[in-house]
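Enquirer: structure here, sequence nowhere to be found:
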């Protein structure tokens, strides 16, 4: 699948054995003299699910797409390593590959869960990226985090609504056409552009010989929803990389409130509200591309 995907997108496949013991992988452009965007996906997706956005950005920048544990072609290898360790592994991978672009600016970018991975990377190493654009980062409020900590201690948070819905969601179909028809206009896919939904069907599903199924195991995705980033707000205070946050006007209430709070106390953060929901970039990839280009263009190279 990796070879056919590389041929389909024009990207190179890469893989690396992490210090945590599992293999992760992804794709990158042929290195050139252009700046490079390092991209991390949301939970349950993988980088190429965002191909309608990334291929447009690829007309202006090189791309490095990093798929975390159990997503895309990366190994699941048991239980989820946790939000904090996963961000360390994302950094570990990037430090192994960033030399391919020795004299070009490096830009960080991520959606939802991937936005938090990128924020943690920047907080630990402010010079890792020249600037960043985060798309609807899943920033939990302090109150939610307290509830998660208490709920985890009591064994309740592991059965939260996000995790439960994930475990109950359909994960097998007869073929890709059936999957597309089944998902179109439903749940989180409501309002997605046809090319975005097709990218999900093409890249988030795998052939089994008896049909197709989700690449990301439902239990692993649920584990991610059952966890949370430790020290989130302390970390957000440490971000010193110019960062532009774009969020959907109809996203989760806590995301809108948390983005405003972050913008209020960290001078390195700017924000922008756009039409659409948590996956606005899949609903309007052309518009999102223009906004990302504008945000990255604010930096004079």
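Expert: Nice, I can see it. Remember, it's a predicted structure, so these values are computed and weren't measured experimentally.

Enquirer: use CA for all of it now, contacts and neighbours both
Expert: Noted.

Enquirer: quick check: what element follows the helix or strand containing residue 264 along the chain?
Expert: Per DSSP states H and E, residue 264 falls inside helix 253-265. With elements assigned by DSSP H and E, the helix or strand that comes after helix 253-265 is strand 269-274.

Enquirer: please spell out which residues along that next one are buried.
Expert: 269-270, 274 (16 or more other CA atoms under 10 Å).

Enquirer: this is the other structure I want to compare:
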């Protein structure tokens, strides 16, 4: 009878740009005893939800996935980077789907920079590739002979060098796929898709109401994250009254420190329930 009465808290997770959800499997394991965590496998690859300048269809993809996977039950919205911003945008549009949010290092463009960024996007200026990681993304190697060569090529570059080893191995398993044209392996999320997502990060926050969604929301950043260094979490706290916590590490902290990150997320969820 006690088991029947016990209902696990439900979490909907959305991944970072270019990092399929299954890459986070080790992070997910720390939730399995207390939570029912479901994730959206991949964002940006479904033609029914195209990438546009305001991400409206990607937001719809999150909303549709929550509705399909949880059948009307409210969820904790959890996301990382690009995925956390989509989760936040979904909560503004459909707050009835969420009980609370934990957003991990969102690329939340605010203040005077947001207006300049929006202009650069609309005029399709080449400068947009300097404002975002799009330019670097397009220069990335995206073809390898096999997993061993991919490991050697990527393990020590800036993005992956601090990844937990299991998380990195999971990324190799799910972030790479067979290259049907060239042979060998290529990225599961093509770099042109990843770059287009970076180029279209919404910068419309300067036109929105200066308040958080109606559901509780907490932001986690990291001391070496470029977003923290640029003052994004601090600005969000001041303008939107969204509080934040700080991890040690870089922008990819859920995959660098999966256990510590999961423990902090669970603590925040418990605090926001009170």
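Expert: Structure's in. What do you need? Nothing here was measured: the structure is a model prediction, and the numbers come from that model.

Enquirer: and the TM-score between these chains?
Expert: For these two chains in superposition, a TM-score of 0.87 is obtained (TM-score structural alignment, normalised by the length of structure 2); 262 aligned residues with a CA RMSD of 2.4 Å.

Enquirer: now the aligned residue in structure 2 for residue 226 of structure 1: how far from residue 86 of structure 2?
Expert: Mapped onto structure 2 by TM-score structural alignment, residue 226 of structure 1 lines up with residue 199. Per CA to CA, to the nearest Å, residue 199 of structure 2 is found 15 Å from residue 86 of structure 2.

Enquirer: higher neighbour count, these two?
Expert: residue 86 (32 against 25; other CA atoms under 10 Å).

Enquirer: now that one, what's its secondary structure?
Expert: helix (DSSP: H, G, I helix; E, B strand; the rest coil).

Enquirer: contacting residues for it?
Expert: 14, 55, 58-59, 62, 79 (CA atoms under 8 Å, 6 or more residues apart in numbering).

Enquirer: give me that answer again for 10 Å
Expert: 14-16, 43, 55-56, 58-63, 77-80, 92, 103, 106-107, 201-202 (CA atoms under 10 Å, 6 or more residues apart in numbering).

Enquirer: what's it aligned with over in structure 1?
Expert: Aligned partner of residue 86 of structure 2 by TM-score structural alignment: residue 117.

Enquirer: could you do residue 256 of structure 2 as well?
Expert: Per TM-score structural alignment, residue 256 of structure 2 is aligned with residue 283.

Enquirer: skipping adjacent residues, who's closest to the aligned partner of residue 172 of structure 1 in structure 2 in space?
Expert: In structure 2, the residue matched to residue 172 of structure 1 (TM-score structural alignment) is residue 143. What sits nearest to residue 143 of structure 2 in space, not counting adjacent residues and going by CA to CA, 6 or more residues apart in numbering, is residue 186, at 4.7 Å.

Enquirer: looking for the alignment partner of the one you found in structure 1.
Expert: So, by TM-score structural alignment, residue 186 of structure 2 is matched to residue 213.

Enquirer: ok, now which ones touch residue 178 of structure 1?
Expert: Here residue 178 of structure 1 is in contact with 201, 212 (CA under 10 Å, 6+ apart).

Enquirer: tell me how far it lies from residue 194 of structure 1.
Expert: Residue 178 of structure 1 is 14 Å from residue 194 of structure 1, by CA to CA.

Enquirer: count the residues that sit near residue 121 of structure 2.
Expert: Count around residue 121 of structure 2 with other CA under 10 Å applied: 20.

Enquirer: so what does it match up with in structure 1?
Expert: By TM-score structural alignment, residue 121 of structure 2 lines up with residue 152.

Enquirer: list the contacts for that match?
Expert: So, once contact is read as CA under 10 Å, 6+ apart, residue 152 of structure 1 ends up touching 146, 158-159, 226-228.

Enquirer: show me the two of those that sit farthest apart.
Expert: 146 and 159 (16.0 Å; CA to CA).

Enquirer: give me the more crowded residue out of these two.
Expert: Set side by side, residue 146 of structure 1 and residue 159 show more neighbours around residue 159, with 17 against 12, by other CA under 10 Å.

Enquirer: could you measure from that one over to residue 227 of structure 1?
Expert: In terms of CA to CA, residue 159 of structure 1 sits 11 Å off from residue 227 of structure 1.

Enquirer: now do the strands in structure 1.
Expert: For structure 1, the strands defined by DSSP state E cover 12-17, 23-28, 36-40, 62-67, 106-111, 131-135, 172-173, 205-207, 212-214, 243-248, 269-274.

Enquirer: the fourth one vs strand 23-28, what angle?
Expert: What that stands for is strand 62-67 of structure 1. 150 degrees (axes from the mean of the first three to the mean of the last three CA atoms, to 10 degrees).

Enquirer: what residues of strand 62-67 of structure 1 count as buried?
Expert: 62-67.

Enquirer: in structure 2, what stretch matches stretch 184-201 of structure 1?
Expert: Using TM-score structural alignment, stretch 184-201 of structure 1 pairs with 155-172 in structure 2.

Enquirer: my bad, stretch 7-22 of structure 1
Expert: By TM-score structural alignment, stretch 7-22 of structure 1 lines up with nothing in structure 2.

Enquirer: if we can go back for a sec, quick one: contacts for the match of residue 186 of structure 2?
Expert: Here residue 213 of structure 1 is in contact with 170-176, 179, 201, 204-207 (CA under 10 Å, 6+ apart).

Enquirer: can you list the buried residues in stretch 191-207 of structure 2?
Expert: Buried, per 16+ other CA under 10 Å, within stretch 191-207 of structure 2: 191, 193-204.

Enquirer: out of everything not next to it in sequence, what's closest to residue 111 of structure 2?
Expert: residue 206 (6.4 Å).

Enquirer: assess the claim that that neighbour and residue 235 are in contact.
Expert: No: the criterion here is CA atoms under 10 Å, and residue 206 of structure 2 misses it with residue 235 at 11.7 Å.

Enquirer: shared neighbours of those two, anything?
Expert: Joint contacts of residue 206 of structure 2 and residue 235 (CA under 10 Å, 6+ apart) are 109-111.

Enquirer: any chance of these in TSV, plus neighbour count and distance to residue 67 of structure 2?
Expert: Below are those laid out as TSV (neighbours: other CA atoms under 10 Å; distance: CA to CA, whole Å):
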residue	neighbour count	distance to residue 67 of structure 2
109	21	28
110	21	30
111	16	33
